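Undergrad: Quick one, structure for this:
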Amino acid sequence: MRKIIHIDMDCFFAAVEMRENPELKDIPIAVGGRADRRGVIATCNYPARKYGVRSAMATSYALKLCPVLKIVPGNMDLYKSISRQIRQIFNRYTELIEPLSLDEAYLDVTDSKLYCGSATLIANAIRRDIFNETGLTASAGVAPNKFLAKIASEENKPNGIYVVSPDRIKDFVACMALQKLHGVGKATLEKLHALNLYTTEDIRNADPQFLFEKFGRFAEGLIRRSHGQDDRPVETQRIRKSIGVEHTYAKDLTEYTQGAEKLADLYKELGNRFSCISEQYKVVKLGVKLKFNDFNQTTMETTCQLQSFEVFSRLLQQVWQERARGRKVRLLGLSYMLEPIQDAYRPEQLSLNFA
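TA: The predicted structure follows:
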């Protein structure tokens, strides 16, 4: 049985800003874009969260919830530098590290001899090192698998630790809300609720054949997670599956022709990004994403192994005609779905930098 630690920094970007400027410590702050430029919140501190402010929320809406909210533009170079520092701390305890973003990672300490092999003591040592060397706090979840460790890390935030030992798995997942399960997004959750499935207990009590009829292969994951099972190893290497660019516009786009005018700049930016990895990956699909002024979004993809402006143009026209339905568009994005070129691909261990 594995010993997995999930380390999650507490409101990382905001915490760094409060460290750099102590005057921000006790007031609601958020790192994000300006409201007059259609900005979005990247993260916020805990005083801001008491007002209902959350990441991925429009800055304008966040300011309605919390009029005294201070918006900080952020310093990505500083965040990356501190993230590398945290990664160096992880390396003292294990080489089996799977970064998820700048501020969180899985660590497999199954075979560690440190602290007599106690994953709990190792997790606390890591949290202590992070605080002593960066002045920032981290929360940790300790469990026999990644699924449980990630959920556990949320249990005692901020600056806490939660341990799910093997003998406590059954109680921990006894009646867990399904939105906590790995892979359950908004659309899947709505489908589950429509079938009167709300908790892991509901899944365990359901007829497996019924679940497979409704959810196909995904049902297997639902059933396993509802029993607290997860066989996924900590992955120290990652294959990129897609690359994309997107832009939120200061004024909504009301007509397809306006979107078409923006396409060339996005296509050029995407090409520049792809050129950095073109020797390792090939394009297998193209995708166009629209986010509307009601904040719903849609994506349309097509199989294509070429970098093609013409295909993007046709996709944009099709998705706009079929799905906009008179709604204004606030964001436009383009993406390539990728596959590795087997002879050229040489996986490297991830850093905690943005990919």
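Undergrad: Every contact and neighbour count from this point should use C-alpha atoms.
TA: OK.
Undergrad: Show me what whichever strand or helix holds Ser139 is packed up against.
TA: Ser139 belongs to strand 138-143 when assigned by DSSP states H and E. Secondary-structure packing of strand 138-143 (3 or more CA pairs under 8 Å, 6 or more residues apart in numbering; DSSP states H and E): strand 4-9, helix 119-134, helix 146-152, strand 161-163.
Undergrad: What ranges does the stretch 1-150 of the chain have for its helices?
TA: Secondary structure of the stretch 1-150 of the chain (DSSP state H, counting those that start in this stretch): helices at 12-20, 46-49, 59-65, 76-91, 119-134, 146-152.
Undergrad: Could you count how many residues lie near the closest residue to Ile5 other than its chain neighbours?
TA: Spatially, and ignoring its direct neighbours in sequence, Ile5 is nearest to Val142 (4.6 Å; CA to CA, 6 or more residues apart in numbering). Number of residues near Val142 (other CA atoms under 10 Å) recorded here: 29.
Undergrad: Please provide the structure for the following sequence as well, for comparison with the first:
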Amino acid sequence: MSRAPRSAAARRDWGSTEDGCTILHVDMDAFFASVELARRPQLRGLPVIVGGAQRGVVLAATYEARAFGVHSAMPMAAALRLCPQAVVVPPEHARYREVSEGVMEVLRSVTSLVEQVSVDEAFLDVSGALRRLGRPTEIAARIRQEVRDRYQITCSVGIASTKFVAKLASSHAKPDGVLLVPRSATTDFLRSLPVGALWGVGERTETALARWGIRTVAELADMDVTTVQRAVGKVAGAHLHDLAWGRDPRPVSPGRVEKSAGAEVTFSSDVSDLSVVEAKVRELADTCASRLRRNGWVGRTIAIKVRTADFRTLSRSRTLDSPTDVGREVYLAARELLAAVDLGGLPVRLIGVRVEGLSPTAESVRQPTLDEAAGDALEARREAERAMDGVRARFGRQAITAGPVVAGLRDDRSTTTFSPTDLS
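TA: Next up is the predicted model:
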């Protein structure tokens, strides 16, 4: 669920005219928590938090827990201070993926124009389904009922003439509701919102706009575009000014390319021994690469995230000359990035590895000839890791693990080169 600013005025009935409102944004309500409640109906009505133990973070929380100020990405310790009576449930990611895939199948039964933007939300263009299934509000009702019947979870739907407004509408429809914003009411709807509701307005941008007296979408829309550009930059200023007037020409794109594959872990206690951190980096790199191979992607940029004991978060990345889906390649690049991070003498609380700049494997990796394969260590390693994927798929992830990379050996180096980029 989005934590973007909302407005009570924006929740009012904007009328029933549906002409031109063929974009739907479907967003699952408290998705991870809802899936857990479907598995454990005895917890319904209780404040439930999905996440790791005391040192983990909140992945999701029921609305009963959110009433106490608990939200996703919050440290679990802080969440339990706010809501000590909460029931903490460990995450079951395999089940979340299964339900997500099922929900997306429901959406694709309505239209082929489905753009999945995360595990629990998607845009639909239903213009081609109106004659078959009825008005957009009827289609929204059908989707919500089918998702509820199949998975015992709820979703909220925003309906509008553009993606941006549809997404805002779904956030105001939560939980378990539908909000239609007719094309003719788009400007009035937007003017009722705080400026932080606009896509691209984070904390820094909101502060920059406030210096120019811009705190609402209405104030931004009424401001001369050159003034907005002076506040936040030429490109961003023009984009935000367009959004404030409801201008968003982007179509629903079913072929959206995944942006990244990542994994991270919070240690049960702060770790000062970097060899322990490196071992976890190897495990996370292997997880990322396995996910890439499973989905048919290779990635060009390797990034790490390190959180120290004082909750300072550092990010670094490097771009490879050649894209990869090999866990060892990901690990070696990530390990070098970790070695370059100044931890200030502090132990590590969290470590994460991410592969970005994804492209389809078929378009990026040339299949070698037999002669080439005989001397191609990288391709041999890729095949070995694919074999490990098969073992894990049959016997579980813990059935086999990648061996350690021993310092000083001839192959203790990356087979690709890269140029550094600092993401901090």
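Undergrad: So after superposing, what's the score?
TA: Scored against TM-score structural alignment, normalised by the length of structure 1, the superposed chains reach a TM-score of 0.83; 338 aligned residues with a CA RMSD of 2.9 Å.
Undergrad: Serialize the helices of the stretch 1-150 of structure 1 to JSON lines and add fields for mean neighbour count and distance to Phe215 of structure 1.
TA: Shown next, in JSON lines, are those (neighbours: other CA atoms under 10 Å; distance: least, CA to CA, whole Å):
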{"stretch": "helix 12-20", "mean neighbour count": "20", "distance to Phe215 of structure 1": "36"}
{"stretch": "helix 46-49", "mean neighbour count": "20", "distance to Phe215 of structure 1": "34"}
{"stretch": "helix 59-65", "mean neighbour count": "19", "distance to Phe215 of structure 1": "35"}
{"stretch": "helix 76-91", "mean neighbour count": "17", "distance to Phe215 of structure 1": "38"}
{"stretch": "helix 119-134", "mean neighbour count": "18", "distance to Phe215 of structure 1": "36"}
{"stretch": "helix 146-152", "mean neighbour count": "24", "distance to Phe215 of structure 1": "20"}
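Undergrad: Can I get those in CSV including distance to Asp265 of structure 1?
TA: Shown next, in CSV, are the helices of the stretch 1-150 of structure 1 (distance: least, CA to CA, whole Å):
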stretch, distance to Asp265 of structure 1
helix 12-20, 29
helix 46-49, 36
helix 59-65, 25
helix 76-91, 24
helix 119-134, 39
helix 146-152, 38
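Undergrad: do you know which of those lies nearest Thr303 of structure 1?
TA: Nearest to Thr303 of structure 1 among these is helix 146-152; the distance by CA to CA comes to 32.3 Å.
Undergrad: how far is that closest one from where the chain is centred?
TA: 15 Å (CA atoms, centre = their mean, to the nearest Å).
Undergrad: quick revisit: nearest to Lys70 of structure 1, out of the helices and strands packed on strand 138-143 of structure 1?
TA: Lys70 of structure 1 sits nearest to strand 4-9 of all these, at 21.0 Å, using CA to CA.
Undergrad: how about the strand or helix carrying Arg386 of structure 2, aligned to which bit of structure 1?
TA: Assigned by DSSP H and E, Arg386 of structure 2 belongs to helix 377-395. Helix 377-395 of structure 2 corresponds to no residues in structure 1, going by TM-score structural alignment.
Undergrad: Which single helix of structure 1 contains the most residues?
TA: Scanning structure 1 for the longest helix, with DSSP state H as the assignment, gives helix 256-275.
Undergrad: My reading is that Asp321 of structure 2 lies in a helix. Confirm?
TA: No - if the criterion is DSSP: H, G, I helix; E, B strand; the rest coil, then Asp321 of structure 2 is strand and not within a helix.
Undergrad: Do I have it right that it meets Gly357?
TA: No - using CA atoms under 8 Å, Asp321 of structure 2 is not in contact with Gly357, being 11.8 Å away.
Undergrad: any common contacting residues for these two?
TA: Arg300 (CA atoms under 8 Å, 6 or more residues apart in numbering).
Undergrad: between these two, who's got more neighbours?
TA: Neighbours were counted for Asp321 of structure 2 and for Gly357 using other CA under 10 Å; Gly357 has more, 18 against 13.
Undergrad: so what corresponds to that one in structure 1?
TA: Aligned against structure 1 - with TM-score structural alignment as the criterion - Gly357 of structure 2 pairs with Leu338.
Undergrad: how about Val173 of structure 1, what does it touch?
TA: Here Val173 of structure 1 is in contact with Thr200, Ser226, His227, Gly228 (CA under 8 Å, 6+ apart).
Undergrad: Let me know the distance separating the first one from Lys170 of structure 1.
TA: With distances taken as CA to CA, to the nearest Å, Thr200 of structure 1 is found 11 Å from Lys170 of structure 1.
Undergrad: Compare neighbour counts for the two and give me the winner.
TA: Using other CA under 10 Å, the more surrounded residue of Thr200 of structure 1 and Lys170 is Thr200, with 25 against 13.
Undergrad: What lines up with that one in structure 2?
TA: Match for Thr200 of structure 1 (TM-score structural alignment): Val217.
Undergrad: So the residue nearest to Ile5 of structure 1 versus Phe172 of structure 1, what's the distance?
TA: Here the distance between Val142 of structure 1 and Phe172 of structure 1 works out to 12 Å (CA to CA).
Undergrad: which residues are in contact with both of the two?
TA: By CA under 8 Å, 6+ apart, the residues touching both Val142 of structure 1 and Phe172 are Val164.
Undergrad: list residues touching both of Thr200 and Lys170 of structure 1?
TA: His227.
Undergrad: what's the closest of the helices of the stretch 1-150 of structure 1 to Val109 of structure 1?
TA: The nearest among these, by CA to CA, is helix 119-134 at 6.5 Å.
Undergrad: and the angle for the closest one with strand 138-143?
TA: 170 degrees (axes from the mean of the first three to the mean of the last three CA atoms, to 10 degrees).
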